[in-house]
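K.L.:
Next input, structure requested:
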Amino acid sequence: MIELRAAKDRGVANFGWLNSHHTFSFGSYHDDKHMGHSALRVINDDTVAPGAGFGTHGHRDMEIISFVTQGVIAHKDSMGNVQKLPKGEFQLMSAGSGVTHSEFNASDTEVLKFLQIWVVPDSHGGQPGYQQKDFGQNQGLTPVITPTGENGTLKIRQQATISQLYLQANTQAQLVFAQGRKGYVHIVQGSLNLDGQTLDAGDGAKLTDISELTAINSADIALVALVFDLP
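P.N.:
Okay, here's the model as predicted:
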């Protein structure tokens, strides 16, 4: 089954310095029909004003992923990491037993856009961890986050895989899920035909009881999407 989640129907929080669109219930936005999908709990599409950002705050027992689509994040955390996260890079912070961090727009003139993603871990506690990497833009499906960290991927504390789907104009790829697994597709850029249904930027699709799908980019621009393989 494919359940579409239209970008226009997402929750919205606009604080002036931050304009955020919530795929699932988050903060003051609550919808019992959209509480997440399997271990995937949050997809926030954030736009941050120049020089603004999230001050130091804490997390625990959550896998927190950031994917920058425009600009640069300035990151600082209680583990001693002080990093810059530019467009195209993935960041995975395992909160474990507890961590504090801040995330700011590194520019005083340009906006920052990024996806903030939370995945519930399969165990509680443990030492916090930090990982960051740019996987480029290779045609097709590129795993970026896996339970094992194999082949240079970032290692997540959950039986989940997150892949970047990049399709040049008028190309396609097959999405395959093992029996009993769930999936989610989030469109970052462009337009995707998924089993006859069209998804545009910001749209998503919950996938259940599906073994294989054909993903087609029939548009004139490249398609970028995130594909979640979930327990």
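
K.L.:
Please count neighbours and contacts with C-alpha atoms only from this point.
P.N.:
OK.

K.L.:
dump the residue contacts of Asn138.
P.N.:
Tyr166 (C-alpha atoms under 8 Å, 6 or more residues apart in numbering).

K.L.:
Assign it to helix, strand or coil.
P.N.:
With DSSP: H, G, I helix; E, B strand; the rest coil as the basis, the three-state label of Asn138 is coil.

K.L.:
distance of it from Gly27?
P.N.:
In this structure, Asn138 lies at 35 Å from Gly27, with C-alpha to C-alpha, to the nearest Å as the measure.

K.L.:
and what of Glu3?
P.N.:
Distance check for Glu3 against Gly27: by C-alpha to C-alpha, it reads 23 Å.

K.L.:
can you check Thr142 too?
P.N.:
With distances defined as C-alpha to C-alpha, the gap from Thr142 to Gly27 amounts to 31 Å.

K.L.:
Compare these two (neighbour count), which wins?
P.N.:
Of the pair Thr142 and Gly27, Thr142 is the one with more neighbours under other C-alpha atoms under 10 Å, namely 18 against 9.

K.L.:
Check whether the more buried one really touches Ser163, as I assumed.
P.N.:
Yes - if you go by C-alpha atoms under 8 Å, Thr142 and Ser163 touch, sitting 5.2 Å apart.

K.L.:
For Glu3, give me its contacts.
P.N.:
By C-alpha under 8 Å, 6+ apart, Glu3 lies in contact with 205-207.

K.L.:
Kindly indicate the member of these with the most neighbours.
P.N.:
For the contacts of Glu3, neighbours were counted using other C-alpha under 10 Å, and Leu207 has the most, 22 neighbours in all.

K.L.:
and stretch 76-86, which residues are buried?
P.N.:
Neighbour-count burial for stretch 76-86, with 16 or more other C-alpha atoms under 10 Å as criterion, is recorded at 76-77, 84-86.

K.L.:
first vs last residue of it, how far apart are they?
P.N.:
For stretch 76-86, the first-to-last residue distance is 14 Å (C-alpha to C-alpha).

K.L.:
Also stretch 86-106?
P.N.:
End-to-end distance of stretch 86-106 (C-alpha to C-alpha): 9 Å.

K.L.:
Report the two of the buried residues of stretch 76-86 separated the most.
P.N.:
Considering C-alpha to C-alpha, no two members of these lie farther apart than Asp77 and Pro86, which are separated by 17.1 Å.

K.L.:
I'd like the structure of this one too, to check against the first:
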Amino acid sequence: MMKTILHTADSRGHANHGWLNAYHSFSFANWYNPDRVQFGALRVLNDDTIAAGMGFGTHPHDNMEIITIPLEGDLAHKDSMGNASTVKSGDVQVMSAGTGIFHSEFNPNDDQHTKLFQIWLFPNKRNVSPRYQQITLNKTDQKNNFSQILSPNPEDEGVWIHQDAWFYLSEFDAGTTKKLTLKKVGNGFYIMNIEGKINVNGQSLDKRDALGIWEIEQIEITASTDARFLIMEIPMNV
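P.N.:
This next block holds a predicted model:
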């Protein structure tokens, strides 16, 4: 029997620090909602806007898979593994924090903000060696298609993480309908609608609305308008 949970854009936690305007799909920092702690292995989905020249100073993480997807602008990254890079809109970055890392993230531009999703998943194994990966996506693959950007397999499309999860980015023209089947039985889907309006198995989603759906093998997505969205297939039992 299909189960769903709707997280509308205006139901998210919100914190505007001036330099950072953040929306939290799940409990984070000073926002705590006992009904919104996680969705399966998905622990954090933050929708952040970082002001020009501002950012997060060096801070630690461990035993978490951290995925960053810039939507607009750039993010300058430095970490204790020796990586220093700029993650741009159209890229995806992943860090397996494992036994522990330190990193900083800044908007390197003085004339524009940076918008990004930062996503944390619980890993399927603890205390792995920390690792970093960053790739540039082919946006044409996303047109009216489920373009895979993340998986558990290093040889697969996109980045990889220590978890049986698959992420897809899509840009649908209005009227496009497609079906997506789970890669792993028992997983669920969490769909974040980035722009436009879509319908997922009969549920309409406006901009920044999200839908968790599980105990199902397949979803059908129809774009009511031109739309952009992120689909995350994630383990429900962690």
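
K.L.:
Out of the buried residues of stretch 76-86 of structure 1, the closest to Arg181 of structure 1 would be?
P.N.:
Each of the buried residues of stretch 76-86 of structure 1 was scored against Arg181 of structure 1 by C-alpha to C-alpha, and Leu85 proved nearest at 31.1 Å.

K.L.:
The closest one contacts Gln91, doesn't it?
P.N.:
Yes - taking contacts as C-alpha under 8 Å, Leu85 of structure 1 lies within contact range of Gln91: 7.5 Å.

K.L.:
which residues do these two both contact?
P.N.:
Common neighbours of Leu85 of structure 1 and Gln91, using C-alpha under 8 Å, 6+ apart, are Gln132.

K.L.:
In structure 2, which residue is most central in space?
P.N.:
Ile119 (4.5 Å; C-alpha atoms, centre = their mean).

K.L.:
Number of residues surrounding the counterpart of His22 of structure 1 in structure 2?
P.N.:
For His22 of structure 1, the equivalent position in structure 2 is taken to be His24, counting by TM-score structural alignment. By other C-alpha under 10 Å, 23 other residues sit near His24 of structure 2.

K.L.:
What's the separation between His24 of structure 2 and Ile69 of structure 2?
P.N.:
To Ile69 of structure 2, His24 of structure 2 is 15 Å away according to C-alpha to C-alpha.

K.L.:
cool, and Asn201 of structure 2?
P.N.:
When C-alpha to C-alpha is applied, the distance between Asn201 of structure 2 and Ile69 of structure 2 equals 25 Å.

K.L.:
So which of those two has more stuff around it?
P.N.:
Neighbours were counted for Asn201 of structure 2 and for Ile69 using other C-alpha under 10 Å; Ile69 has more, 20 against 14.

K.L.:
tell me the contacts of the more buried one?
P.N.:
Counting by C-alpha under 8 Å, 6+ apart, Ile69 of structure 2 has contacts 89-93, 116-118.

K.L.:
and it, what pairs with it in structure 1?
P.N.:
When the structures are aligned by TM-score structural alignment, the residue of structure 1 matched to Ile69 of structure 2 is Phe67.

K.L.:
Report the secondary structure state of its match.
P.N.:
What three-state DSSP gives for Phe67 of structure 1 is strand.

K.L.:
how far does stretch 101-118 of structure 1 stretch from start to finish?
P.N.:
15 Å.

K.L.:
Could you do stretch 77-87 of structure 2 as well?
P.N.:
End-to-end span of stretch 77-87 of structure 2 (C-alpha to C-alpha): 7 Å.

K.L.:
Equivalent analysis for stretch 71-91 of structure 1, please.
P.N.:
Here the two ends of stretch 71-91 of structure 1 are set 14 Å apart, with distance taken as C-alpha to C-alpha.

K.L.:
Filter the contacts of Ile69 of structure 2 down to the ones also in contact in structure 1.
P.N.:
For the contacts of Ile69 of structure 2, the subset whose aligned partners also touch in structure 1 (both residues aligned by TM-score structural alignment, their matches' C-alpha atoms under 8 Å) is 89-93, 116-118.

K.L.:
Tell me the spacing between Asp173 of structure 2 and Lys197 of structure 2.
P.N.:
Here Asp173 of structure 2 is placed at a distance of 11 Å from Lys197 of structure 2 (C-alpha to C-alpha).

K.L.:
got any residues that touch both of the two?
P.N.:
Common contacts of Asp173 of structure 2 and Lys197, defined by C-alpha under 8 Å, 6+ apart, comprise 223, 225-227.

K.L.:
re earlier: now, which of the contacts of Glu3 of structure 1 sits nearest Val48 of structure 1?
P.N.:
The nearest member of the contacts of Glu3 of structure 1 to Val48 of structure 1, counting by C-alpha to C-alpha, is Ala205 at 25.3 Å.

K.L.:
what's the closest non-adjacent residue to the closest one?
P.N.:
Nearest residue to Ala205 of structure 1, sequence neighbours excluded (C-alpha to C-alpha, 6 or more residues apart in numbering): Leu4, at 4.4 Å.

K.L.:
The one you found and Arg181 of structure 1: what is the separation?
P.N.:
18 Å.

K.L.:
likewise Phe114 of structure 1?
P.N.:
Using C-alpha to C-alpha, we find Phe114 of structure 1 at a distance of 27 Å from Arg181 of structure 1.

K.L.:
and those two? which has more neighbours close in?
P.N.:
Using other C-alpha under 10 Å as the criterion, Phe114 of structure 1 and Arg181 rank with Phe114 on top: 25 against 17.

K.L.:
And for the counterpart of that one in structure 2, nearest residue in space, chain neighbours not counted?
P.N.:
Residue correspondence to structure 2 (TM-score structural alignment): Phe114 of structure 1 is matched to Leu116. Nearest residue to Leu116 of structure 2 in three dimensions, chain neighbours excluded: Pro70, at 4.1 Å (C-alpha to C-alpha, 6+ apart).
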